[in-house]
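Engineer: structure of the sequence below:
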Amino acid sequence: MLSQQELKQRVAAAAVEYVLPFMGADVVLGVGTGSTADLFIDALALHRQRFKGAAASSERSAARLAAHGIKVYDLNEVQGMPVYVDGADEMDAGLNMIKGGGGALTREKIVASVAERFVCIADESKLVERLGAFPLPIEVIPMARASVARRLELMGGRPQLRSGFVTDNGCQILDVAGLRIDVPASMEAEINNIPGVVTCGLFAIAGANVALLATQQGVRELRRPS
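Structural biologist: This next block holds a predicted model:
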């Protein structure tokens, strides 16, 4: 039986094969953040001469790309990208996701919004029937932390400050357990409208277009329902 690390390596390699047809001398790829994205970057480096560079969703990923000799572009320099590749903490059959376990949710959402398609790469443990077992990360402006937490409690959540953590944007993360996420896009909009919220880790209004899911039987490709 393959370990979770081996499954991640397998799906990272599959993701590189998926993006190869989009590569070209003028192409900038979007790259996410996390342990699976790290493996994707490592595998992508073997093809660094086939594309222009990458836009990263975190300082961590930017450093890893640069270490492999891949040019990293500020997103303000990028007009568009054919594809953005990133992992997920949870994903349902509709390719709605919870992201932000690594704290890069806001930049992930921004970079993904510039790409023509979002490809989620994950191992089979991330596929769930309903989102919410993984606490929902919410990036907040520090002065609003307590007021946002009170609003989340009224929604049935149990928010907890991610202690000692500051995002690349200089903000804080509330990890919220106990939310009943029946309609992910509606909850995403509701939370994002709370004053002081930068963004929440629900990716449902604009979820993944394609998911590559590593299983013991191989890598499955799932598509977002139209």
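
Engineer: CA only for contacts and neighbour counts going forward, please
Structural biologist: OK.

Engineer: now do the strands in the chain.
Structural biologist: Ranges of strands within the chain are 28-31, 53-56, 84-86, 90-91, 97-98, 118-123, 136-140, 158-161, 172-177, 197-200, 202-203, 210-215, 218-223, based on DSSP state E.

Engineer: redo the ones you listed as a markdown table? Include distance to R107.
Structural biologist: Below are these laid out as a markdown table (distance: least, C-alpha to C-alpha, whole Å):
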| stretch | distance to R107 |
| --- | --- |
| strand 28-31 | 11 |
| strand 53-56 | 8 |
| strand 84-86 | 12 |
| strand 90-91 | 18 |
| strand 97-98 | 14 |
| strand 118-123 | 14 |
| strand 136-140 | 11 |
| strand 158-161 | 20 |
| strand 172-177 | 13 |
| strand 197-200 | 10 |
| strand 202-203 | 12 |
| strand 210-215 | 20 |
| strand 218-223 | 23 |
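
Engineer: quick one: G207 and K99 touch, right?
Structural biologist: No: with contact defined as C-alpha atoms under 8 Å, G207 does not count as touching K99 (10.6 Å).

Engineer: please generate a structure for the following sequence too, so the two can be compared:
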Amino acid sequence: MGDWQSAAKRAAAYYAVDHFVQSGMRLGLGTGSTVAFVLERLAQRLQTGDLRDIAGIPTSEATAQRAQALGIPLLSFDDVQSLDLCIDGADEVDPSLNLVKGLGGALVREKIVASASRSMVVVVDESKIVPKLGTRAPLPVEVLTFGWQLHEAWLRSLGVEPVLRRTAQGEPFVSDNGNYIYDCHFPQGIDDPMRVEAAINNRPGVVENGLFLGYATQVVIGMESGDVVVKRVAEEA
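Structural biologist: Predicted coordinates:
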């Protein structure tokens, strides 16, 4: 990651917290390097008293641990049935604000939390903006470990190149849910995201995929120039 990207991620994260989070909110807390800056800013504003009565549901064990270390109160769905706002990152954002997420391995919990939120603010640096999904990042597909071997050939029949995600030691990567993940590469990008999502999620043994279609209400983009740009659903290209 270049120095500008880290600065851009921080700028986007700080802007999102400063402009969209209000005292009393129940938040969905995403996963990833940009969300780390979101947690940092939330903690700062809670400590100064600028924000009060904030609590969140984390989308991963890593986010939960970081939030607890920073003193951010956490909830579960035993406590609340809906959230005011979800703040999360993305691996790709297209002109309609559709997303590919899941390179951090938390796509299932991220989608559950996003679906339970009244709005979703996505924080990214400008390198994540793409003309078509699937052109920059693979599409993660989380599958049950039982019968995981059956999915590779089927995914290839869709015209994609599936790669089972592995750890640095060469072992299959295991999500917080105890599942495996295939990273699916689309040679020409994803032409029809809705069709792809329906086909993949209709497959027995597939838990979820990383297409987030129609979830984002705003995207906060940190630019290499140092500026922050906000795109909203009403501003679709």
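
Engineer: can you pull the TM-score for these?
Structural biologist: In this superposition the chains share a TM-score of 0.93, using TM-score structural alignment, normalised by the length of structure 1; 222 aligned residues with a C-alpha RMSD of 1.6 Å.

Engineer: distance to Y18 of structure 1 and mean neighbour count added to the strands of structure 1, as a markdown table?
Structural biologist: Compiled in a markdown table, those are given as follows (distance: least, C-alpha to C-alpha, whole Å; neighbours: other C-alpha atoms under 10 Å):
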| stretch | distance to Y18 of structure 1 | mean neighbour count |
| --- | --- | --- |
| strand 28-31 | 12 | 27 |
| strand 53-56 | 16 | 25 |
| strand 84-86 | 10 | 28 |
| strand 90-91 | 20 | 28 |
| strand 97-98 | 20 | 28 |
| strand 118-123 | 9 | 27 |
| strand 136-140 | 29 | 27 |
| strand 158-161 | 37 | 18 |
| strand 172-177 | 33 | 24 |
| strand 197-200 | 28 | 22 |
| strand 202-203 | 21 | 26 |
| strand 210-215 | 9 | 22 |
| strand 218-223 | 10 | 15 |
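
Engineer: more crowded one of G207 and K99 of structure 1?
Structural biologist: K99 (29 against 23; other C-alpha atoms under 10 Å).

Engineer: that one against D89, yeah?
Structural biologist: Yes: K99 of structure 1 is within contact range of D89, at 5.3 Å (criterion: C-alpha under 8 Å).

Engineer: how far apart are the longest helix belonging to structure 2 and its match in structure 1?
Structural biologist: Criterion DSSP state H: the longest helix present in structure 2 is helix 3-20. With mean C-alpha distance after the TM-score superposition for structure 1, helix 3-20 of structure 2 departs from structure 1 by a mean of 1.2 Å once superposed.

Engineer: which strands or helices does that helix pack on?
Structural biologist: If contacts are counted by 3 or more C-alpha pairs under 8 Å, 6 or more residues apart in numbering; DSSP states H and E, helix 3-20 of structure 2 sits against helix 33-48, strand 120-125, strand 218-222, strand 228-232.

Engineer: centre of the chain versus it, how much separation?
Structural biologist: 15 Å (C-alpha atoms, centre = their mean, to the nearest Å).

Engineer: what angle sits between that helix and strand 218-222?
Structural biologist: 140 degrees (axes from the mean of the first three to the mean of the last three C-alpha atoms, to 10 degrees).

Engineer: may I see the buried residues of helix 3-20 of structure 2?
Structural biologist: 5-18 (16 or more other C-alpha atoms under 10 Å).
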